[in-house]
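S.K.: need the 3D shape of this:
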Amino acid sequence: MIASLTLPAPAKLNRMLHIVGRREDGYHSLQTLFQIIDLCDHITFTPRHDGEIHLTSEVSGVDHDDNLIVRAARLLQQYSGSHLGITLDVEKRLPMGGGLGGGSSNAATVLVGLNHIWQLGLSLNALAELGLQLGADVPVFVHGHTAWAEGVGEQLTPVTLDAPWFVIIHPGISVSTPSVFQDPQLTRDSRPITMARALQGGAPEWRNDCEAVVKKRYPPIAEALDWLGQYAPSRLTGTGACLFAAFQTQQAAQAIAHLSAKRWPTWVAHGLNTSPLHDDLGYFTKALGR
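M.R.: Okay, the predicted model is just below:
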């Protein structure tokens, strides 16, 4: 086995998010466009022969065994029957609870990375089914492609979107996703649209149905959205707290980010259509027969 391997866990943005119904199980039916971006955490894998799963990086308020990273590794170990273990170290860049999918992406990188390191030979479809047990956003990161998503976000169709430069702002607060989805004023009856219409982009199709509730409940997010909206159409990703705007050039994005950084944690990220994780492991090259 390799001595160690470091792999990226990229973030995502919801370029649009519509809530088109509420299911009997209490979850909401969604239509969304997930775009992968080049803002990443990084996870270092060091194989073990004793079957133990160890995470060296602590997350405040999260017990070791409850961390999605550890849960993903143990789920794959149990499913595959592997007797190998792993030590995992995470270099975090993505904010917790920011709507960028950091925890889900970490779990997906563990599933895809361990499948490679332990030489399990499982398909991405099999890994995505496992990942869905950990969270609705895990499958899109497992498949590693920008996608149109329905259901609770797990019914994925790969798509190709434009690849602008994004300014991403975190207003420095935490959003309770359950409270947003339980809010009686949340729009739950958006009219479903086709994927083809969604891909045409722009208003009114590209909006986030959670945004009105989040702005009302969290004034600092409303303030940041209004500020960024002076320069380009701004939008919440997921239920927040992060928000973003797209720019055609890196220079334009960096200029606005320079101003934003005086008030809030800010990142500039490039839109992608394939995950750097899968690029590193050669998934798409293999799929193209190269």
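
S.K.: from now on I want contacts and neighbour counts done on CA atoms only, so please keep to that.
M.R.: OK.

S.K.: M96: what secondary structure?
M.R.: Following DSSP: H, G, I helix; E, B strand; the rest coil, the label given to M96 is coil.

S.K.: tell me how many other residues surround it.
M.R.: Using other CA atoms under 10 Å, M96 has 14 other residues around it.

S.K.: another sequence for comparison is provided below:
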Amino acid sequence: MPATPRTLTLPAPAKLNRMLHIVGRRQDGYHELQTLFQIIDLCDSLSFTLRQDGVIQLTTPMDGVAHDDNLMVRAAKLLQQHSGTPLGASITIDKHLPMGGGLGGGSSNAATVLVGLNQLWQLGYSPTTLAALGLTLGADVPVFVRGHSAWAEGVGEQLTQATLDTPWFVVIHPGVSVSTPAIFQDPELTRDSLPITMARALQGGVVEWRNDCEAIVRKRYPPIAEALDWLAQYAPSRLTGTGACLFAAFDSQKSAQIVAERANQRWQAWVARGLNTSPLQDALGC
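M.R.: Have a look, this model is predicted:
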């Protein structure tokens, strides 16, 4: 009798950029950033089944993305090639996070693949090794691999673990898709914010936090500007990443739910809790 396949199901949480400052532009065209990543409890769910034949198969195709181009498949093959393991895996995703919404869903999915298959294949790689592999897939992957809210610099890959407040958030997706390259290539984008220290960022808090991409996104995408202004009636609103999602913090779940119910009459909206430790790490007992 063949052995029963080993399986593993893990969350892939979203993040918010509580603030995002652009402090310069490198010669290679990438931008130097300073940002605070906060993990939130909105999650996709990924399930892995061990395969002995070495095949990597994503069993839930995603519209508009070829199988081998999917970041989850690329992450799995990268880990497989790096480790030299003869094992494979079937991967299924229960998708809840919007694609291209600024919540880091694709990067989080890739990180959960790296962390999950490291365990399923019993490779024993450290978070540092997995984060380095993840960085080759995307600048946001390492923060999800490490699984903690963090102060980030460079292109977002230089991480220092941070402890943030953990309010309830209303997160709104205004139903448009934002081109991240177009935002970063816009000649009017602020690229000269003065660098600050992590301590200064945490000390300044909500009063001083801003997103340098927001002015350009507002100008290019009126529906996002409309949603930002609507949400600002209830609490200071802010874009996460380059959008399209935006958010505001609330003191209680009840007050957040009231606003989210109103928002859902016009847009897709969620209530999420701010976290400092990722549900992925909690699921693995890290």
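
S.K.: how about the strands in the stretch 101-250 of the second structure?
M.R.: With DSSP state E, counting those that start in this stretch as the criterion, the stretch 101-250 of the second structure has strands at 150-154, 158-161, 168-173, 237-239, 246-250.

S.K.: now the residue mapped onto W148 of the first structure from the second structure, nearest residue through space, not along the chain?
M.R.: In the second structure, the residue matched to W148 of the first structure (TM-score structural alignment) is W151. Of all residues not flanking W151 of the second structure in the chain, L36 sits nearest, at 4.6 Å (CA to CA, 6 or more residues apart in numbering).

S.K.: can you check L50 of the second structure too?
M.R.: Using CA to CA, 6+ apart, the nearest residue to L50 of the second structure is A89, at 4.7 Å.

S.K.: ok, which of the strands of the stretch 101-250 of the second structure comes nearest G105 of the second structure?
M.R.: Comparing the strands of the stretch 101-250 of the second structure against G105 of the second structure with CA to CA, the closest turns out to be strand 168-173 (13.3 Å).

S.K.: where does the closest one end up in the first structure?
M.R.: Strand 168-173 of the second structure maps onto residues 165-170 of the first structure, going by TM-score structural alignment.

S.K.: kindly report the same for stretch 52-71 of the second structure.
M.R.: Mapped onto the first structure using TM-score structural alignment, stretch 52-71 of the second structure covers residues 49-68.

S.K.: pull out the buried positions in that stretch.
M.R.: The neighbour-count check on stretch 49-68 of the first structure (16 or more other CA atoms under 10 Å) flags I53, H54, L55, H64, N67, L68 as buried.

S.K.: what lines up against F244 of the first structure once you look at the second structure?
M.R.: Under the alignment by TM-score structural alignment, F244 of the first structure pairs with F247 in the second structure.

S.K.: burial measure for that match, as a count.
M.R.: Residues near F247 of the second structure, counting by other CA under 10 Å, number 27.

S.K.: ok, now how distant is it from Q38 of the second structure?
M.R.: In this structure, F247 of the second structure lies at 12 Å from Q38 of the second structure, with CA to CA, to the nearest Å as the measure.

S.K.: how about S108 of the second structure?
M.R.: Distance from S108 of the second structure to Q38 of the second structure, counting by CA to CA: 13 Å.

S.K.: N276 of the second structure too?
M.R.: Separation of N276 of the second structure from Q38 of the second structure (CA to CA): 7 Å.

S.K.: any residues in contact with both of those two?
M.R.: For the pair N276 of the second structure and Q38, residues contacting each of them under the criterion CA atoms under 8 Å, 6 or more residues apart in numbering are H148, S149, L164.

S.K.: could you tell me which strand of the second structure is the longest one?
M.R.: Assignment by DSSP state E gives strand 31-51 as the longest strand of the second structure.

S.K.: how far apart are that one and its match in the first structure?
M.R.: With both structures laid over each other, strand 31-51 of the second structure and its partner residues in the first structure are 0.2 Å apart on average (mean CA distance after the TM-score superposition for the first structure).

S.K.: I'd like to know which elements that strand is packed against.
M.R.: Contacts defined by 3 or more CA pairs under 8 Å, 6 or more residues apart in numbering; DSSP states H and E place strand 31-51 of the second structure against strand 7-25, strand 88-94, helix 105-120, strand 150-154, strand 268-275.

S.K.: equivalent range in the first structure for the second one?
M.R.: Residues 85-91 of the first structure are the counterpart of strand 88-94 of the second structure, counting by TM-score structural alignment.
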